[in-house]
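*Asks:* predicted model and sequence follow; I will ask about them next.
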Amino acid sequence: MQNTKPHAALLASPGMGHLIPVLELGKRLVTNHGFNVTVFVATTDNSLSKSQLIEQTPSPNLLNVVLLPPVDVSSLITPTTGILTQLAIMMREALPKLRSAILAMKFCPTVLIVDLFGTEAMVIADEFNMLKYVFITSNAWFLALTLHMPTLDKVVEDNHVKNQEALLIPGCKSLEFDDTFEPVLDRNDQIYVEYKHMGVQMQKFDGILVNTWQDLEGTTIGALGGEKKLGRVAPVPVYPIGPLVRAVKPGPRSEVLDWLDMQPIDSVIYVSFGSGGTLSAKQTTELAYGLESSDRRFIWVVRPPIETDSAAAVFKTSHRSDDSPDFLPDGFLTRTRKMGLVVSKWAPQNEILSHPSVGGFISHCGWNSALESIVNGVPMIAWPLYAEQKMNAAMLTEDVGVAIRSKSLPTKEVVGREEIETMVRTIMDKGDARRARVKTLKSSAERALSKGGSSYNSLSHVANDSETAFKYLKAKPQGA
């Protein structure tokens, strides 16, 4: 059988924040550009199972999804090793598995697309004479910081980290210290070294894909791709191809959606902090009272809190052995039973955000969640907890104009019930300007992804380059 289509290999780290947009990218390469696509997912013994992965795969019959054999990183990490460092180490250790998997394919892929943590796979792309791209599953501002970091001298870094001065990124919004990306703060932490290394590696790829679109970040995208004399940040082409978000899946109705069916349009605020965010007991209590006193309907995906005095704890596990919400204030469930719904640990987020009854979202500002909110026309209360979420919150609040946030950082101080009540009432106000702004961006996102739109055309450039390479570099059985 002849290989009649260009074949793209995508490499994803196992976290949902990376995996979901990678899967959506694969789907678009198949449906819009006629590619064959294989998605390789790095795993450990504790990561995704095949069944869990299939649940996340859009139209599983479109994509060949391969779980790489698990890697054991236990000897390379300690109990204090951060999650981002663990991902970087795991992806490095998975490279021999990726090479073996590609060797076993009947036809070598034309192009390799990796997420941020897979930049070292560049050597494999070169070995097999493939085009190579990085897919940034966050936004263009984060990409600009990542590319800019390796160019900074010690004085500039010290002014930002030690003197808490804003970090200037050529042509882009400056990064305030309070909103900075945590890996840049400690030169002695391995993730600092890993992150700067990623920024260096990315500049050697054939291009960078980013999960945003022209209307959302036009100024930053212009700075990334502008003339060098104007302060161009990216030395390689940048392709905004978003927003790529998980599609709403048809299936059995959940109790949450049945409850939403009974609520008025735009009347419910959805509260969720993602798969990795956990609040302290004190912050959980304040949030409960704030939601109650706001007198607005709500759905709250609540997890047992960590018994700590800090405002938030991230990627930590509660020692509770049950799912009962007995950590909520006495009488809270009884008093709010007519206005609120408390859901334990997980809810179908995109289905909830797409429901007409939902009119606001208290979010940790993971980029997937932020995009899901925007494409469904839902304004946000930004509640960043970790990674680049503080950057996302700053951009969504100050530049994009679709969110509000608390006066103090939730990671540093407990946000009080009075401020929570005020923010909820504000964002749920039908006359609030953020509501109109996010509706405009919802329409803009739809246009960007449609045929002839800015993101569609941007991905077409990548597809065309890959098709050209396919014509001249005939895919052939490995070892021939």
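*Replies:* Nice, I can see it.
*Asks:* all contacts plus neighbour counts: C-alpha atoms, from now on.
*Replies:* OK.
*Asks:* surely Lys27 is in a helix?
*Replies:* Yes: checked against DSSP: H, G, I helix; E, B strand; the rest coil, Lys27 lies within a helix.
*Asks:* roughly how far apart are it and Asn368?
*Replies:* 17 Å (CA to CA, to the nearest Å).
*Asks:* again with Asn464
*Replies:* 27 Å.
*Asks:* where do the helices of the stretch 51-200 of the chain begin and end?
*Replies:* 83-93, 95-103, 122-127, 140-148, 154-161, 190-202 (DSSP state H, counting those that start in this stretch).
*Asks:* any idea how far Arg417 is from the closest residue to Val236 other than its chain neighbours?
*Replies:* Closest residue in space to Val236, ignoring its immediate chain neighbours: Gly207 at 5.4 Å, by CA to CA, 6 or more residues apart in numbering. As defined by CA to CA, Gly207 lies at a distance of 46 Å from Arg417.
*Asks:* do the same with Gln283
*Replies:* 9 Å.
*Asks:* what about Leu209, neighbour count?
*Replies:* Applying other CA atoms under 10 Å, we find 26 residues neighbouring Leu209.
*Asks:* list the contacts for it?
*Replies:* 133-136, 238-241 (CA atoms under 8 Å, 6 or more residues apart in numbering).
*Asks:* A strand includes it, no?
*Replies:* Yes: when three-state DSSP is applied, Leu209 is found to be in a strand.
*Asks:* about what we covered before: out of the contacts of Leu209, who's nearest Gln389?
*Replies:* Gln389 has its nearest neighbour among those in Ile136, at 14.5 Å by CA to CA.
*Asks:* how about the closest residue to that closest one other than its chain neighbours, what does it touch?
*Replies:* The shortest distance from Ile136 to any non-neighbouring residue, by CA to CA, 6+ apart, is to Val210 (4.6 Å). For Val210, the contact set (CA under 8 Å, 6+ apart) comprises 135-140, 143, 238-242.
*Asks:* please flag which of those sit within strands.
*Replies:* Within the contacts of Val210, residues falling in strands by DSSP state E are 135-136, 238-240.
*Asks:* and which of those residues is nearest to Leu87?
*Replies:* Ile136 (14.9 Å).
*Asks:* can you pull the contacts of the closest one?
*Replies:* When contacts are counted by CA under 8 Å, 6+ apart, Ile136 touches 115-116, 143, 208-211.
*Asks:* what do you get if the cut-off is 7 Å, keeping everything else the same?
*Replies:* Residues near Ile136 by CA atoms under 7 Å, 6 or more residues apart in numbering: 115-116, 209-211.
*Asks:* ranges for the helices of the stretch 201-350 of the chain?
*Replies:* With DSSP H, counting those that start in this stretch as the criterion, the stretch 201-350 of the chain has helices spanning 218-225, 255-261, 281-294, 332-335, 349-353.
*Asks:* use this one as the comparison:
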Amino acid sequence: MENRNMAHISSSSSSKPNIVVFPFMSKGHTIPLLHLAQLLLDRGLATVTIFTTPANHPFISQSLAGAHVSIVDLPFPRNIQGVPPGVESTDKLPSMALFIPFVRGLELMQPAFEQELEKIHSQVTCIISDGFLPWTLESASRLGIPRLSYYGMSYYSMAVSRDAAFSGLMSSPETDDEPFTVKSFPWIQITRNDFDEPFNRRDPSGPHLDFINQAVTATANSYGLLVNTFYDLEQQFADYCNHDCHLRTWSIGPLCLAKLQKNKILQSEKPGWMHWLDQKLAQERPVLYVAFGTQASISPTQLQEIALGLEGAEVSFLWVVKKSDVELLSEDFQSTVSERGIIVTDWVDQEEILEHPIVQGFLSHCGWNSVLDGICAGVPILAWPMMAEQGLNAKLVVEEIKVGLRVGTVDGRSKGFVTANNLKSAVRELMGSGEGKQLREKVKEIAKAAIEATSEGGSSWNALSNLINEIQREKEINSSKLTTVDICTK
């Protein structure tokens, strides 16, 4: 691996396209693009240069240990209002209320990005940047480099959101929980509460909306959009995005099936939670994996209900909890469930956990990465959306793909409070031998389809190949035109 302030591409690799990858500073956004980088390298499709910041560099270099990539560090902006010094990722923000100041602050990186990009731009075939870095389109355009956008969202969430917004139906219901029918997909009913701020308002406005509009406009004016899914999983929603939204999209996932090269030094010992899962396998006691991502904020009262629900469900579970939240769990709870439950506060390899044969259920916030991790591991999902587009992902999981159940709220609202009894019932149903067994059988079928899509000759495999070939041909044509102009002017 090449870790330099300025990337260098050797002459031996100059015949391959060189792809610049610029992830957004958040683990959930970064990891899929690292999977993509690994995929491009493993298949010999391109060389890769990754742009990041100093604090995010170690995670990237460790994730791609042994891979021949160049990493360019850009200085992180100083004095972003509200963002503590040294925080260079949304995972470490004290509150997600700082999201807009954070992403706006990143715009200050544009001059440094362009300065480094200009050093290698003649060798760069295209830029793949996160949709939350919309200013990279302007930088790419200045240097004549095509830009591909990546959001890490499902086609379903993009299509339903777009159709609801353009139809004007979002402002029609009198209450936030009154259902209305999506015009282009009449079998789907949604509410404003299926959306997060500011889209759950009748008349959304404000800085957050301004930023989303900027990001969407940049994507619409880019070369195209990469989508972490496979076509057969979301065919009708993919077609809508391509035709009705006039977007060029490529379905190149699930990217989680492109395994990152693990740092052998860091992986020399099996983590304690994996030993625990091995013990449960030996005891033939199926495990529920519980994780709500790094961004969601759970109230102390709700956290206590989760604990009581897991205790009452009487199933084995592995629960990933923020360190700050563990203190809110009583010692009685931890001692009561110690034989059949384990609480983990460290960063875990979620894919590795889900792929363990004893894990047979996943209580999830339904972030798109987690949905794909569960599907590809053949594990059904108990959906409990908490923020962003997770409410729509949950509907996709339960109503469209039919590989999960929805946790019931106390008042039936999509973002309502979940009692211990509701959680207990849902967990028992998911882990049981009735509907839970049917869901496990269904999700394994879809996992097989995902593997086929990403294998040689599959739809995602071919989509990535076709994309790389297309942008390489365009670069060669443009280079030929420039050479001809140069000759004619001499």
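*Replies:* Sure thing, it's come through. Every value quoted in this text rests on a predicted model; they were computed, and no experiment measured them.
*Asks:* TM-score of the superposition?
*Replies:* Overall, the chain-to-chain superposition scores 0.84 on the TM-score scale (TM-score structural alignment, normalised by the length of the first structure); 446 aligned residues with a CA RMSD of 2.9 Å.
*Asks:* for the helices of the stretch 51-200 of the first structure, state which one has the densest average packing.
*Replies:* Ranked by mean neighbour count, the helices of the stretch 51-200 of the first structure are led by helix 140-148 with a mean of 23 (mean count of other CA atoms under 10 Å).
*Asks:* which residue in the first structure lines up with Asp42 of the second structure?
*Replies:* Counting by TM-score structural alignment, Asp42 of the second structure corresponds to Thr31 in the first structure.
*Asks:* please identify the helix or strand for its match.
*Replies:* helix 16-33 (DSSP states H and E).
*Asks:* give me the mean distance between that helix and the second structure.
*Replies:* Comparison of helix 16-33 of the first structure with the second structure after fitting gives an average deviation of 1.6 Å (mean CA distance after the TM-score superposition for the first structure).
*Asks:* packing partners for that helix?
*Replies:* Judged by 3 or more CA pairs under 7 Å, 6 or more residues apart in numbering; DSSP states H and E, helix 16-33 of the first structure is in contact with strand 7-12, strand 36-41.
*Asks:* can I get these in JSON lines including mean neighbour count and distance to Glu93 of the first structure?
*Replies:* What follows is these, written out as JSON lines (neighbours: other CA atoms under 10 Å; distance: least, CA to CA, whole Å):
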{"stretch": "strand 7-12", "mean neighbour count": "26", "distance to Glu93 of the first structure": "13"}
{"stretch": "strand 36-41", "mean neighbour count": "23", "distance to Glu93 of the first structure": "13"}
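*Asks:* please identify which of these is closest to Glu421 of the first structure.
*Replies:* Comparison of these against Glu421 of the first structure by CA to CA identifies strand 7-12 as nearest, at 39.2 Å.
*Asks:* got the contact list for the counterpart of Arg297 of the first structure in the second structure?
*Replies:* Aligned by TM-score structural alignment, Arg297 of the first structure pairs with Ser316 of the second structure. Shown in contact with Ser316 of the second structure (CA under 7 Å, 6+ apart): 285-288, 340-341.
*Asks:* out of those residues, list just those in strands.
*Replies:* Reading strands off these with DSSP E, I get 287-288, 341.
*Asks:* which of the residues you listed has the most neighbours?
*Replies:* Going by other CA under 10 Å, Leu288 tops those with 27 neighbours.
*Asks:* ok, now how distant is the equivalent of that one over in the first structure from Leu19 of the first structure?
*Replies:* Using TM-score structural alignment as the criterion, Leu288 of the second structure maps onto Ile269 of the first structure. Counting by CA to CA, the gap from Ile269 of the first structure to Leu19 of the first structure is 27 Å.
*Asks:* quick one, what contacts Ser458 of the first structure?
*Replies:* 239-241.
*Asks:* hang on, Ile145 of the second structure packs against Ile128?
*Replies:* No: Ile145 of the second structure is beyond contact range of Ile128, at 10.4 Å (criterion: CA atoms under 7 Å).
*Asks:* comparing Asn464 and Asn368 of the first structure, which residue is more hemmed in?
*Replies:* More crowded of Asn464 of the first structure and Asn368, by other CA under 10 Å: Asn368, with 24 against 13.
*Asks:* could you pull out the strands for the stretch 301-450 of the second structure?
*Replies:* In the stretch 301-450 of the second structure, the strands defined using DSSP state E, counting those that start in this stretch lie at 316-320, 341-344, 359-364, 381-383, 404-406.
*Asks:* so which of those is the most surrounded?
*Replies:* Compared across the strands of the stretch 301-450 of the second structure, strand 381-383 shows the largest average neighbour count, a mean of 29 (mean count of other CA under 10 Å).
*Asks:* contact partners of that one?
*Replies:* Under CA under 7 Å, 6+ apart, the answer for strand 381-383 of the second structure is 361-366, 374, 394, 403-407, 430.
*Asks:* which members of those residues are the farthest-apart pair?
*Replies:* Using CA to CA, the two most remote members of the contacts of strand 381-383 of the second structure are Gly374 and Val407, lying 16.5 Å apart.
*Asks:* just want to know which of these two has more residues nearby.
*Replies:* Between Gly374 of the second structure and Val407, counted using other CA under 10 Å, the more crowded position is Gly374 (28 against 23).
*Asks:* ok, that one - contacts?
*Replies:* Neighbours of Gly374 of the second structure in contact, by CA under 7 Å, 6+ apart: 354, 362, 380-381.
*Asks:* so can I have CSV of those residues showing distance to Leu329 of the second structure?
*Replies:* As requested, these are arranged in CSV below (distance: CA to CA, whole Å):
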residue, distance to Leu329 of the second structure
Leu354, 24
Phe362, 21
Pro380, 27
Ile381, 24
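*Asks:* from those, which is closest to Leu328 of the second structure?
*Replies:* Phe362 (22.5 Å).
*Asks:* hmm, that closest one is touching Tyr289, no?
*Replies:* Yes: counting by CA under 7 Å, Phe362 of the second structure touches Tyr289, with 4.8 Å between them.
*Asks:* hmm, back to that, between the helices of the stretch 201-350 of the first structure, which one is closest to Glu421 of the first structure.
*Replies:* Closest approach to Glu421 of the first structure among these (CA to CA): helix 281-294, 4.6 Å.
*Asks:* what's the mean deviation for that closest one versus the second structure?
*Replies:* Mean deviation for helix 281-294 of the first structure: 1.4 Å (mean CA distance after the TM-score superposition for the first structure).
*Asks:* quote the end-to-end distance of stretch 149-161 of the second structure.
*Replies:* End-to-end distance (CA to CA), stretch 149-161 of the second structure: 18 Å.
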